[in-house]
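*Asks:* here is a sequence together with a model predicted from it:
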Amino acid sequence: MSTSTDRSTVEQAVRAALHTVQDPEIHKPITDLGMVKHVAVSPEGLAHVGVYLTVAGCPMRETITARVTEAVSKVAGITGVQVELDVMSDEQRTELRRSLRGDSADPVIPFAQPGSLTRVYCVASGKGGVGKSSVTVNLAAAMAARGLSVGVVDADIYGHSVPRMLGATARPTKVENMIMPPQAHGVKVISIGMFTAGNDAVVWRGPMLHRALQQFLADVYWGDLDVLLLDLPPGTGDIAISTAQLIPNAELLVVTTPQTAAAEVAERAGSIAAQTRQRLAGVVENMSWLELPDGSRMEVFGAGGGQTVADSLSRTLGAPVPLLGQVPLEPQLRECGDGGTPIVLAEPDSASARALAAVADKLTTRARGLAGMSLNISPVRR
């Protein structure tokens, strides 16, 4: 590289290449986030790139280094890349937070704002053990596989299991007052299990549960989500009530099994929509039957519970509540959950994966838009 003019041209090309590098947690170009410290190119074509990390213990430092190296190496005239990592100052982190969240001193819940286009589904059940969390993680993974931006809040504070089922092993990163959620299979996820030591129990009363849910929704930087799924605890307790207060536009998705006893309890979970004025997206019947090797079906937990719940809730709410799908009982569904890879990704051709994918399709058929949103317009008579 002969002249300073040539080096200047190459440096500009390097900066343009860096604009294609996205921060793996925030999902915006590092150039827009103020993360590029300096760029210099030696006469021999060696690129020296300085990058600011948001925090000293950034878990994505190797990923950022690899992405920068890959992008800059493609620039014509570059013979090598050296990446130097530094850490943002408090002032730089404050500026980053402002650029992402604005100047508001108190964090707000973006999904509760009038202009939000994110579809929020609260996955509820009347009792535990019906596979609510399995349904949640598989719906999230199926939606993300279709190219949607998806987030999951593990709102089952006492019985959190979403991180294991999604294979999310990373810890959240805190930048200023923002929490960056880890990702697994293209799904952003947050859970109280990411903040506890080992398998410790969470022993909290109602107000602490409300505050935890509020932090998950407001303090976590979710970015622009197409869909947010909340895995609620069983029943109609504190979290269900708090969810209705914090995100009144959320839709309920009720999970039940075919068993009559489970269906009766599931009706109670769904009927909370009449009191909270939330919309009921539908009912999913899990563990519907066991497919035997000869092709016949064994109805281990009976039959008809899902349709019974849908019909009953339709009468209670005075509006049609659809049965969105029936998910067969398969050992692979449990095995994939324990292994951290949802069955819709690990075995997409299995019967349960096809059923869950079909439910995901129905929930995402409606594109993001103004339908159902309050536009604060009052009719005017002439």
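*Replies:* Done, it's in.
*Asks:* only C-alpha atoms for contact and neighbour calcs from this point on.
*Replies:* Noted.
*Asks:* distance of the closest residue in space to residue 266 that isn't next to it in sequence from residue 263?
*Replies:* Leaving aside its sequence neighbours, residue 266 sits nearest to residue 126 (Cα to Cα, 6 or more residues apart in numbering; 4.1 Å). Distance, residue 126 to residue 263, by Cα to Cα, to the nearest Å: 8 Å.
*Asks:* then residue 82?
*Replies:* The gap separating residue 82 from residue 263 is 61 Å, by Cα to Cα.
*Asks:* then residue 133?
*Replies:* 17 Å.
*Asks:* same deal with residue 316?
*Replies:* 15 Å.
*Asks:* between these two, which has more neighbouring residues?
*Replies:* Using other Cα atoms under 10 Å as the criterion, residue 316 and residue 263 rank with residue 263 on top: 26 against 16.
*Asks:* returning to what we had before: overlap of the contact sets of residue 126 and residue 263?
*Replies:* residue 256 (Cα atoms under 8 Å, 6 or more residues apart in numbering).
*Asks:* so for the longest strand anywhere in the chain, what gets flagged as buried?
*Replies:* Across the chain, the longest stretch assigned as strand under DSSP state E is strand 279-291. In terms of neighbour count (16 or more other Cα atoms under 10 Å), strand 279-291 has its buried residues at 279, 280, 281, 282, 283, 284, 285, 286, 287, 288, 289, 290.
*Asks:* second structure follows, compare the two:
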Amino acid sequence: MAPSLEEPMQIDFDAPLKAAPKLVAPEPEHCPGPESQQAGKADSCAGCPNQAICASAPKGPDPDIPLITARLASVKHKILVLSGKGGVGKSTFSTMLSYAFAANPDSTIGLMDTDICGPSIPKMMGVEDETIHVTGSGWSPVWAECANGNLGVMSVQFMLPGKDDAVIWRGPKKNGLIKKFLMDVEWGELDYLVVDTPPGTSDEHLSVNSFLKASGVDGAVLVSTPQEVSLLDVRKEIDFCRKAGIRILGIVENMSGFVCPGCKHESQIFRPSTGGASRLAKDENIPFLGRVPLDPRIGMACDHGESFLDAYPDSPACTAIRGVVKRVAEEMGLDPNEVLPDEG
């Protein structure tokens, strides 16, 4: 139902994510919505040709949520990576966060790509040519070639006929695929499930939050760049998290300066005109996780499907990322030295 321009609309984050029933006529101006508990019963429904259809449509919690909760019962920690702005390096950060967790051989990590229309995680993880294997217990994640072999990936890219094929789907179909990722993928015993989301605060974000709410989410890591134009959208993401009841683990300022691969000198390219992410964190009373400088070798590592942390441990960006990961662990109530042991 299109929102009214006269009255503010309260979003129900607990509403079931199902396809709306097929109506025989357009929804009237004051329609409560075909999925509302008042559908077919409200005063505004009287005389509507859709009244019988709406009254008989399924309502209440999604019946698949208990199945999702049971499937994810063996996942200890779930982390969302969010950003209201595209192009801030959110997917890149998701891969580096996952690689950092996987540096501990005693941990097992899952990385789920919910960017249905722009899946870039498989390329960054070096598994873009892989396909999903279906077994009797569900879909098997694709295991990346990291040092310890303990990092599994799931993405819509594995289902496409070609790597350049576009995904042209509406919201209900995208929601259904995310549900399949959570309900049918045999993740097994995971220490961490990192969920990379697309930019914005729309369908995919509502789906992930609604499906994971019962099984529990440790929180969200917000990614931004120093410019105010990026922080504008991150403020909307903060508002989304608060309305949706998602704990904010903190905010990361990505591309904070430029590191020369040769001399290791750091220069400011995107200067924070309003104080950057640290000022935003202070104003919003949320943790500031740290700054990660821009190193051209990060892009090279992603293009070749390699771990930047393993390939270039001497980079200041690598040191910064390890510091951010330890701050994330602290916010989750974990021992940072156990999550990411110091390099010997």
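*Replies:* Done, it's in. Fair warning: this is a prediction, and the values are worked out from it, not measured in the lab.
*Asks:* please tell me which residues of the second structure the longest strand of the first structure aligns onto.
*Replies:* Aligned by TM-score structural alignment, strand 279-291 of the first structure corresponds to residues 247-259 of the second structure.
*Asks:* what's the spacing between that stretch and its chain's center?
*Replies:* 16 Å (Cα atoms, centre = their mean, to the nearest Å).
*Asks:* please apply the same query to stretch 187-206 of the first structure.
*Replies:* 16 Å.
*Asks:* which residues in the second structure form helices?
*Replies:* For the second structure, applying DSSP state H gives helices covering 51-56, 65-71, 90-102, 121-125, 171-184, 203-212, 228-244, 276-284, 296-303, 308-311, 316-331, 336-339.
*Asks:* same deal with the stretch 1-150 of the first structure?
*Replies:* Using DSSP state H, counting those that start in this stretch, the helices of the stretch 1-150 of the first structure run over 4-18, 61-73, 90-101, 132-145.
*Asks:* so what's residue 312 of the first structure up against?
*Replies:* residue 267.
*Asks:* tell me the spacing between the nearest residue to residue 321 of the second structure once chain neighbours are set aside and residue 257 of the second structure.
*Replies:* Closest residue to residue 321 of the second structure apart from its sequence neighbours, by Cα to Cα, 6+ apart: residue 292 at 6.2 Å. Computed as Cα to Cα, the residue 292 of the second structure to residue 257 of the second structure distance reads 8 Å.
*Asks:* what is the equivalent residue in the first structure for residue 67 of the second structure?
*Replies:* By TM-score structural alignment, residue 67 of the second structure lines up with residue 108.
*Asks:* that match against residue 218, yeah?
*Replies:* Yes - counting by Cα atoms under 8 Å, residue 108 of the first structure does reach residue 218; the two are 5.2 Å apart.
*Asks:* please say which of these two ends up with more neighbours.
*Replies:* Neighbour count, other Cα under 10 Å: between residue 108 of the first structure and residue 218, residue 218 has more, with 20 against 15.
*Asks:* what does the more buried one align to in the second structure?
*Replies:* With TM-score structural alignment as the criterion, residue 218 of the first structure pairs with residue 183.
*Asks:* can you tell me the centre-most residue of the first structure?
*Replies:* Nearest to the mean C-alpha position of the first structure, by Cα atoms, centre = their mean, lies residue 151 at 1.0 Å.
*Asks:* of the helices of the second structure, which is nearest residue 158 of the second structure?
*Replies:* The closest of the helices of the second structure to residue 158 of the second structure is helix 121-125. By Cα to Cα, the value is 8.0 Å.
*Asks:* give the equivalent position in the second structure for residue 64 of the first structure.
*Replies:* Counting by TM-score structural alignment, residue 64 of the first structure has no partner.
*Asks:* pull the number of nearby residues for residue 64 of the first structure.
*Replies:* Neighbour count of residue 64 of the first structure, defined by other Cα under 10 Å: 21.
*Asks:* distance of it relative to residue 84 of the first structure?
*Replies:* 11 Å.
*Asks:* wait, what's in contact with the corresponding residue of the second structure for residue 257 of the first structure?
*Replies:* In the second structure, the residue matched to residue 257 of the first structure (TM-score structural alignment) is residue 225. Contacts of residue 225 of the second structure were listed using Cα under 8 Å, 6+ apart, and they are 88, 231, 253, 254, 255, 256, 270, 276, 277.
*Asks:* and the gap between the third one and residue 285 of the second structure?
*Replies:* Put plainly, it is residue 253 of the second structure. Taking Cα to Cα, one finds residue 253 of the second structure at 16 Å from residue 285 of the second structure.
*Asks:* ok, now how distant is whatever residue of the first structure lines up with residue 209 of the second structure from residue 269 of the first structure?
*Replies:* Aligning on TM-score structural alignment places residue 209 of the second structure opposite residue 244 in the first structure. Remark: distance between residue 244 of the first structure and residue 269 of the first structure (Cα to Cα) = 13 Å.
*Asks:* who has more neighbours, those two?
*Replies:* Shown here are residue 244 of the first structure and residue 269; by other Cα under 10 Å, residue 269 has more neighbours (24 against 20).
*Asks:* now do the contacts for the residue nearest to residue 321 of the second structure.
*Replies:* Listed by Cα under 8 Å, 6+ apart, the contact partners of residue 292 of the second structure are 252, 253, 254, 255, 256, 257, 317, 320, 321.
*Asks:* circling back: could you find the counterpart of the residue nearest to the centre of the first structure in the second structure?
*Replies:* Taking TM-score structural alignment, the alignment pairs residue 151 of the first structure with residue 110 from the second structure.
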